[in-house]
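Chemist: Here's my sequence, what's the structure:
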Amino acid sequence: MSEVVGIDVEIKGQSSVCKQMCFSVSCSSLLNTLSRVSGVVERRNAIDVLACINIKAQYGSIKLKATDLDISIFASLAANVSKEGEVKISAHTLRDIVKKLPTDLDVTFEVNDQGKLLISCGNANFSLPNIVSSNFPVLEEGDYKYDFTLLSTVLVDLLTKTKFAVSLDDTRYNLNGIYLHTDEQFLCCVATDGHRLSCVKKPKPGSVNGEFGVIIPRKTVMELLKVLDDCNEVNIKLSDRKIKFTCGEYILISKLIDGTFPDYKAVIPMSQDKQMIVESGKLASVIDRVSVVVSDKIKSIRFLLKEKLLTLHSNSQECSDATESIEVDYNETPMEIGFNSRYLLDVLSCIKNKCKFSLLDGNNAAIIFDEDDPSALYIVMPMRT
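Modeler: Modelled structure (predicted):
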């Protein structure tokens, strides 16, 4: 069965059944919805309709939907509908227009006799073409095997603390997303690009029977995070190839990455014998200052650890260098280890208070823990500097 339905060839000059559509809506509310929906749409598309948002006005609300054929997003917004109808309009052009309008006014949409969409707000008026096609493409949902609900704050925590480690290398497609899976006790999110790894665990919902493992694409994660603050709970449905999120007035359906996530547990070091505890924010500030002299794409930094003191050092090919020391809780033998400063800053941004570095030597990965959140674990590989 085809996964995408409703793609039709554009028919030039076809009259729309929605010629008389007319509605008005709060400009600020519309901008908020467009900001969350339009990100799914790619700016360049060979198929005109895929560059559009589909807007359907009926029963005192407008329904918006957009897709890139891998993700479909749906939203509902209260509106004053005087004439029901449906249009397909350039997503990014519409968002750019609404961004420029006064947020305290209503904006009116109307389709004229020529099939163009007229937008008016205050003294501003715009006319946009309506992309004519009989259907709008959407993803078929299929049969879902799992159905559970999470607090939106829990899902936000899972995703934000792992998304930074997702690989951007398209040749490693199975690492281009977050691995959402369960074991006997936990619901876990894991991401890695081969140089670092993030893993966060939460108690498994009672409605989940058995175990599953799926890879959610990076783009899906980024678009989902835009809507999760709009609701208290999010319902998640899973099949072998699709995942569906329902959050307040938003529904997002996405294909899953067809691949096998590596056995990440095998790379978690088990014999770290040195522990360093430090305030995350203070360490991040020092790393940021010391790495500023490094103009290389990879800003490497070196840790020199001795009792109660961490000294950070960096240098560049232009012979610039920087050094700064910070007091830490460390009582082991002195050691040195190098890191990519960006990787450390990404981890530290997820930790509000104290963090703990678990170390072995300068050639082995560091495990970083959040002292306030035992559910989170981060691994950063060392680098030669």
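
Chemist: hey, let's count contacts and neighbours off CA atoms from now on
Modeler: Noted.

Chemist: And the strands in the stretch 1-150 of the chain?
Modeler: Assigned by DSSP state E, counting those that start in this stretch, the stretch 1-150 of the chain shows strands spanning 4-5, 22-26, 52-58, 61-67, 71-78, 80-83, 85-90, 106-111, 117-121, 124-128, 138-139, 146-151.

Chemist: Just send the ones you listed back as JSON lines, with distance to residue 37 and mean neighbour count too.
Modeler: Shown next, in JSON lines, are the strands of the stretch 1-150 of the chain (distance: least, Cα to Cα, whole Å; neighbours: other Cα atoms under 10 Å):
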{"stretch": "strand 4-5", "distance to residue 37": "19", "mean neighbour count": "14"}
{"stretch": "strand 22-26", "distance to residue 37": "16", "mean neighbour count": "20"}
{"stretch": "strand 52-58", "distance to residue 37": "8", "mean neighbour count": "24"}
{"stretch": "strand 61-67", "distance to residue 37": "7", "mean neighbour count": "23"}
{"stretch": "strand 71-78", "distance to residue 37": "6", "mean neighbour count": "21"}
{"stretch": "strand 80-83", "distance to residue 37": "20", "mean neighbour count": "18"}
{"stretch": "strand 85-90", "distance to residue 37": "12", "mean neighbour count": "23"}
{"stretch": "strand 106-111", "distance to residue 37": "18", "mean neighbour count": "21"}
{"stretch": "strand 117-121", "distance to residue 37": "19", "mean neighbour count": "19"}
{"stretch": "strand 124-128", "distance to residue 37": "19", "mean neighbour count": "13"}
{"stretch": "strand 138-139", "distance to residue 37": "14", "mean neighbour count": "22"}
{"stretch": "strand 146-151", "distance to residue 37": "22", "mean neighbour count": "15"}
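
Chemist: Second input sequence below; structure requested for side-by-side comparison:
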Amino acid sequence: MKITVEKSALLAALTPLARIVARKPNVPILGNILMQAADGKLTVIGTDQDREVYTDAPAEVTIAGEVTLPCHTLFDFLRKVDSGSVSIEVEDGGGRAKVVAGRARVTLHTLPTADFPNIAESAATSTFSMPARDLRRPIERVAYAQSQEETRYYLCGVHVHVADGDLAFVATDGHRLGRSTIPVPNGAETLPPIILPSETVAELLKILDVEAEATVEVNDRMARFTAGPVTIVSKLVDGTYPDYRRVIPSGHDRTLKVCPKDLLGAVERVATITSERGSRVTLTIGEDGVGLATRSPEAGDSSDHLEAVEFEGDPIKIAFNSKYVTNLLSAIEGEVVEWRMTDPGAPVVIHDPSEIQTLRLLMPMGVQ
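Modeler: Alright, predicted model coming up:
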């Protein structure tokens, strides 16, 4: 194989691969990427055995062929050279490849292409296309609520399913819940309920942030997303998502309307007294506003008060994990947010009138 490719194009192709390929893999071939050159195009593939990422770059192909090269060694080398173009040539015998960029050059050991693993794919049962950023938006709206507890692996991701004529994206860790919906795209009517792993969700938020059409192909084991020159194939979480709809309150008798930025600032201020992430913040809510308080055994007490609010219902004293509140409020773009409450022990629905398709739920902590 012998090719010449623009450094910027090759770096752009390698960037999403470098995010998933291990720097110190248990199996050496998993630290390599597969490069395939033919017909004026270079295709590069990386995997961690749960996900595969494919990207393309235009190339001048003198000799077609394929090779595996150490991903991070090549990526780090290219980031440090100034040349506008890069040539890659596999030496006779295939055991080494020479990479030249201007006056800089490096010779890399290869591994057999036959050893490079691939995720066995099966036929998709649902295929649909839509603008990439329109698909990214509901994923971004709920990603904050994914669990990080591996013992509850089925919560470590985003649940996608068809419900009531919508395509719903859901995440919960048992303490908070996010649900965002879009109209079902043509072709997605047959989508089986799936759980996208957290690692795949993080990658999708990057590759879908483009002005391009995204194509999605899904069955009950795999999902393939293509946006622009990048394709990611991912295994799905093998589990059953709980019936989250049971915890969504059907009504409320207290409503707080407040500027999310004002409330976020107040929570952040009172939480500074403790070094513990996720300290308890207590909200005392009534017609005169919202009082906020937190306590640290080591440092003391902290309090604040917001008057610029609207409240309907009986006064209530309710406590939350401050980290969950700040994460949630940081994701809200509207000027006003509604907190819909019943009693201090029941879930609170946080509603942004500018995002009627998104529901956020927060479980309170016990009031001390």
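
Chemist: Reformat the strands of the stretch 1-150 of the first structure as JSON lines; add distance to residue 367 of the first structure.
Modeler: Output for the strands of the stretch 1-150 of the first structure, formatted as JSON lines (distance: least, Cα to Cα, whole Å):
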{"stretch": "strand 4-5", "distance to residue 367 of the first structure": "43"}
{"stretch": "strand 22-26", "distance to residue 367 of the first structure": "49"}
{"stretch": "strand 52-58", "distance to residue 367 of the first structure": "44"}
{"stretch": "strand 61-67", "distance to residue 367 of the first structure": "39"}
{"stretch": "strand 71-78", "distance to residue 367 of the first structure": "34"}
{"stretch": "strand 80-83", "distance to residue 367 of the first structure": "55"}
{"stretch": "strand 85-90", "distance to residue 367 of the first structure": "46"}
{"stretch": "strand 106-111", "distance to residue 367 of the first structure": "52"}
{"stretch": "strand 117-121", "distance to residue 367 of the first structure": "55"}
{"stretch": "strand 124-128", "distance to residue 367 of the first structure": "54"}
{"stretch": "strand 138-139", "distance to residue 367 of the first structure": "40"}
{"stretch": "strand 146-151", "distance to residue 367 of the first structure": "28"}
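
Chemist: what range in the first structure matches stretch 5-12 of the second structure?
Modeler: Per TM-score structural alignment, the counterpart of stretch 5-12 of the second structure in the first structure is residues 25-32.

Chemist: Tell me roughly how far that stretch lies from the second structure on average.
Modeler: In the superposition against the second structure, stretch 25-32 of the first structure averages 2.4 Å from its aligned positions (mean Cα distance after the TM-score superposition for the first structure).

Chemist: From residue 334 of the second structure, how far out is residue 325 of the second structure?
Modeler: Residue 325 of the second structure sits 16 Å away from residue 334 of the second structure, taking Cα to Cα, to the nearest Å as the criterion.

Chemist: so how far is residue 141 of the first structure from residue 41 of the first structure?
Modeler: Using Cα to Cα, residue 41 of the first structure is found at 19 Å from residue 141 of the first structure.

Chemist: Just want to know which of those two has more residues nearby.
Modeler: Shown here are residue 41 of the first structure and residue 141; by other Cα atoms under 10 Å, residue 41 has more neighbours (22 against 18).

Chemist: can you tell me which helix in the second structure is longest?
Modeler: Across the second structure, the longest stretch assigned as helix under DSSP state H is helix 7-20.

Chemist: Buried residues of it, list them for me.
Modeler: 7-11, 13-14, 16-18, 20 (16 or more other Cα atoms under 10 Å).

Chemist: check contacts around residue 357 of the first structure.
Modeler: By Cα atoms under 8 Å, 6 or more residues apart in numbering, the contact list for residue 357 of the first structure reads 275-277, 366-369.

Chemist: now with 6 Å?
Modeler: Neighbouring residues of residue 357 of the first structure by Cα atoms under 6 Å, 6 or more residues apart in numbering: 275-276, 367-368.

Chemist: Take the residues you listed and write them to a markdown table, including neighbour count and secondary structure.
Modeler: A markdown table is the format used below for those (neighbours: other Cα atoms under 10 Å; DSSP: H, G, I helix; E, B strand; the rest coil):
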| residue | neighbour count | secondary structure |
| --- | --- | --- |
| 275 | 17 | strand |
| 276 | 20 | strand |
| 367 | 23 | strand |
| 368 | 24 | strand |
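
Chemist: Now for those residues: which two are most distant?
Modeler: For the contacts of residue 357 of the first structure, the farthest-apart pair by Cα to Cα is 276 and 367; their separation is 10.5 Å.

Chemist: which stretches of the stretch 151-300 of the second structure form strands?
Modeler: 157-163, 166-172, 176-183, 194-197, 213-218, 222-227, 230-235, 254-258, 280-286, 289-296, 300-306.

Chemist: Among those strands, which comes closest to residue 203 of the second structure?
Modeler: Of all these, strand 230-235 comes closest under Cα to Cα, at 8.4 Å.

Chemist: and that closest one, which stretch of the first structure?
Modeler: Strand 230-235 of the second structure maps onto residues 250-255 of the first structure, going by TM-score structural alignment.

Chemist: residue in the second structure matching residue 100 of the first structure?
Modeler: Matched by TM-score structural alignment, residue 100 of the first structure corresponds to residue 80 in the second structure.

Chemist: can you check residue 47 of the first structure too?
Modeler: Using TM-score structural alignment, the partner of residue 47 of the first structure in the second structure is residue 27.

Chemist: if I look at the most centrally placed residue in the first structure, how far off is residue 166 of the first structure?
Modeler: In the first structure, the residue lying closest to the centroid (Cα atoms, centre = their mean) is residue 222, at 1.7 Å. Applying Cα to Cα, the value for residue 222 of the first structure to residue 166 of the first structure is 11 Å.

Chemist: circling back to that earlier point, and the match of stretch 5-12 of the second structure, how far out from the chain's middle?
Modeler: From the chain centre to the centre of stretch 25-32 of the first structure is a distance of 23 Å (Cα atoms, centre = their mean, to the nearest Å).

Chemist: go on, stretch 26-45 of the first structure?
Modeler: 15 Å.

Chemist: again, but for stretch 348-366 of the first structure
Modeler: Taking Cα atoms, centre = their mean, one finds the center of stretch 348-366 of the first structure at 24 Å from the center of the full chain.
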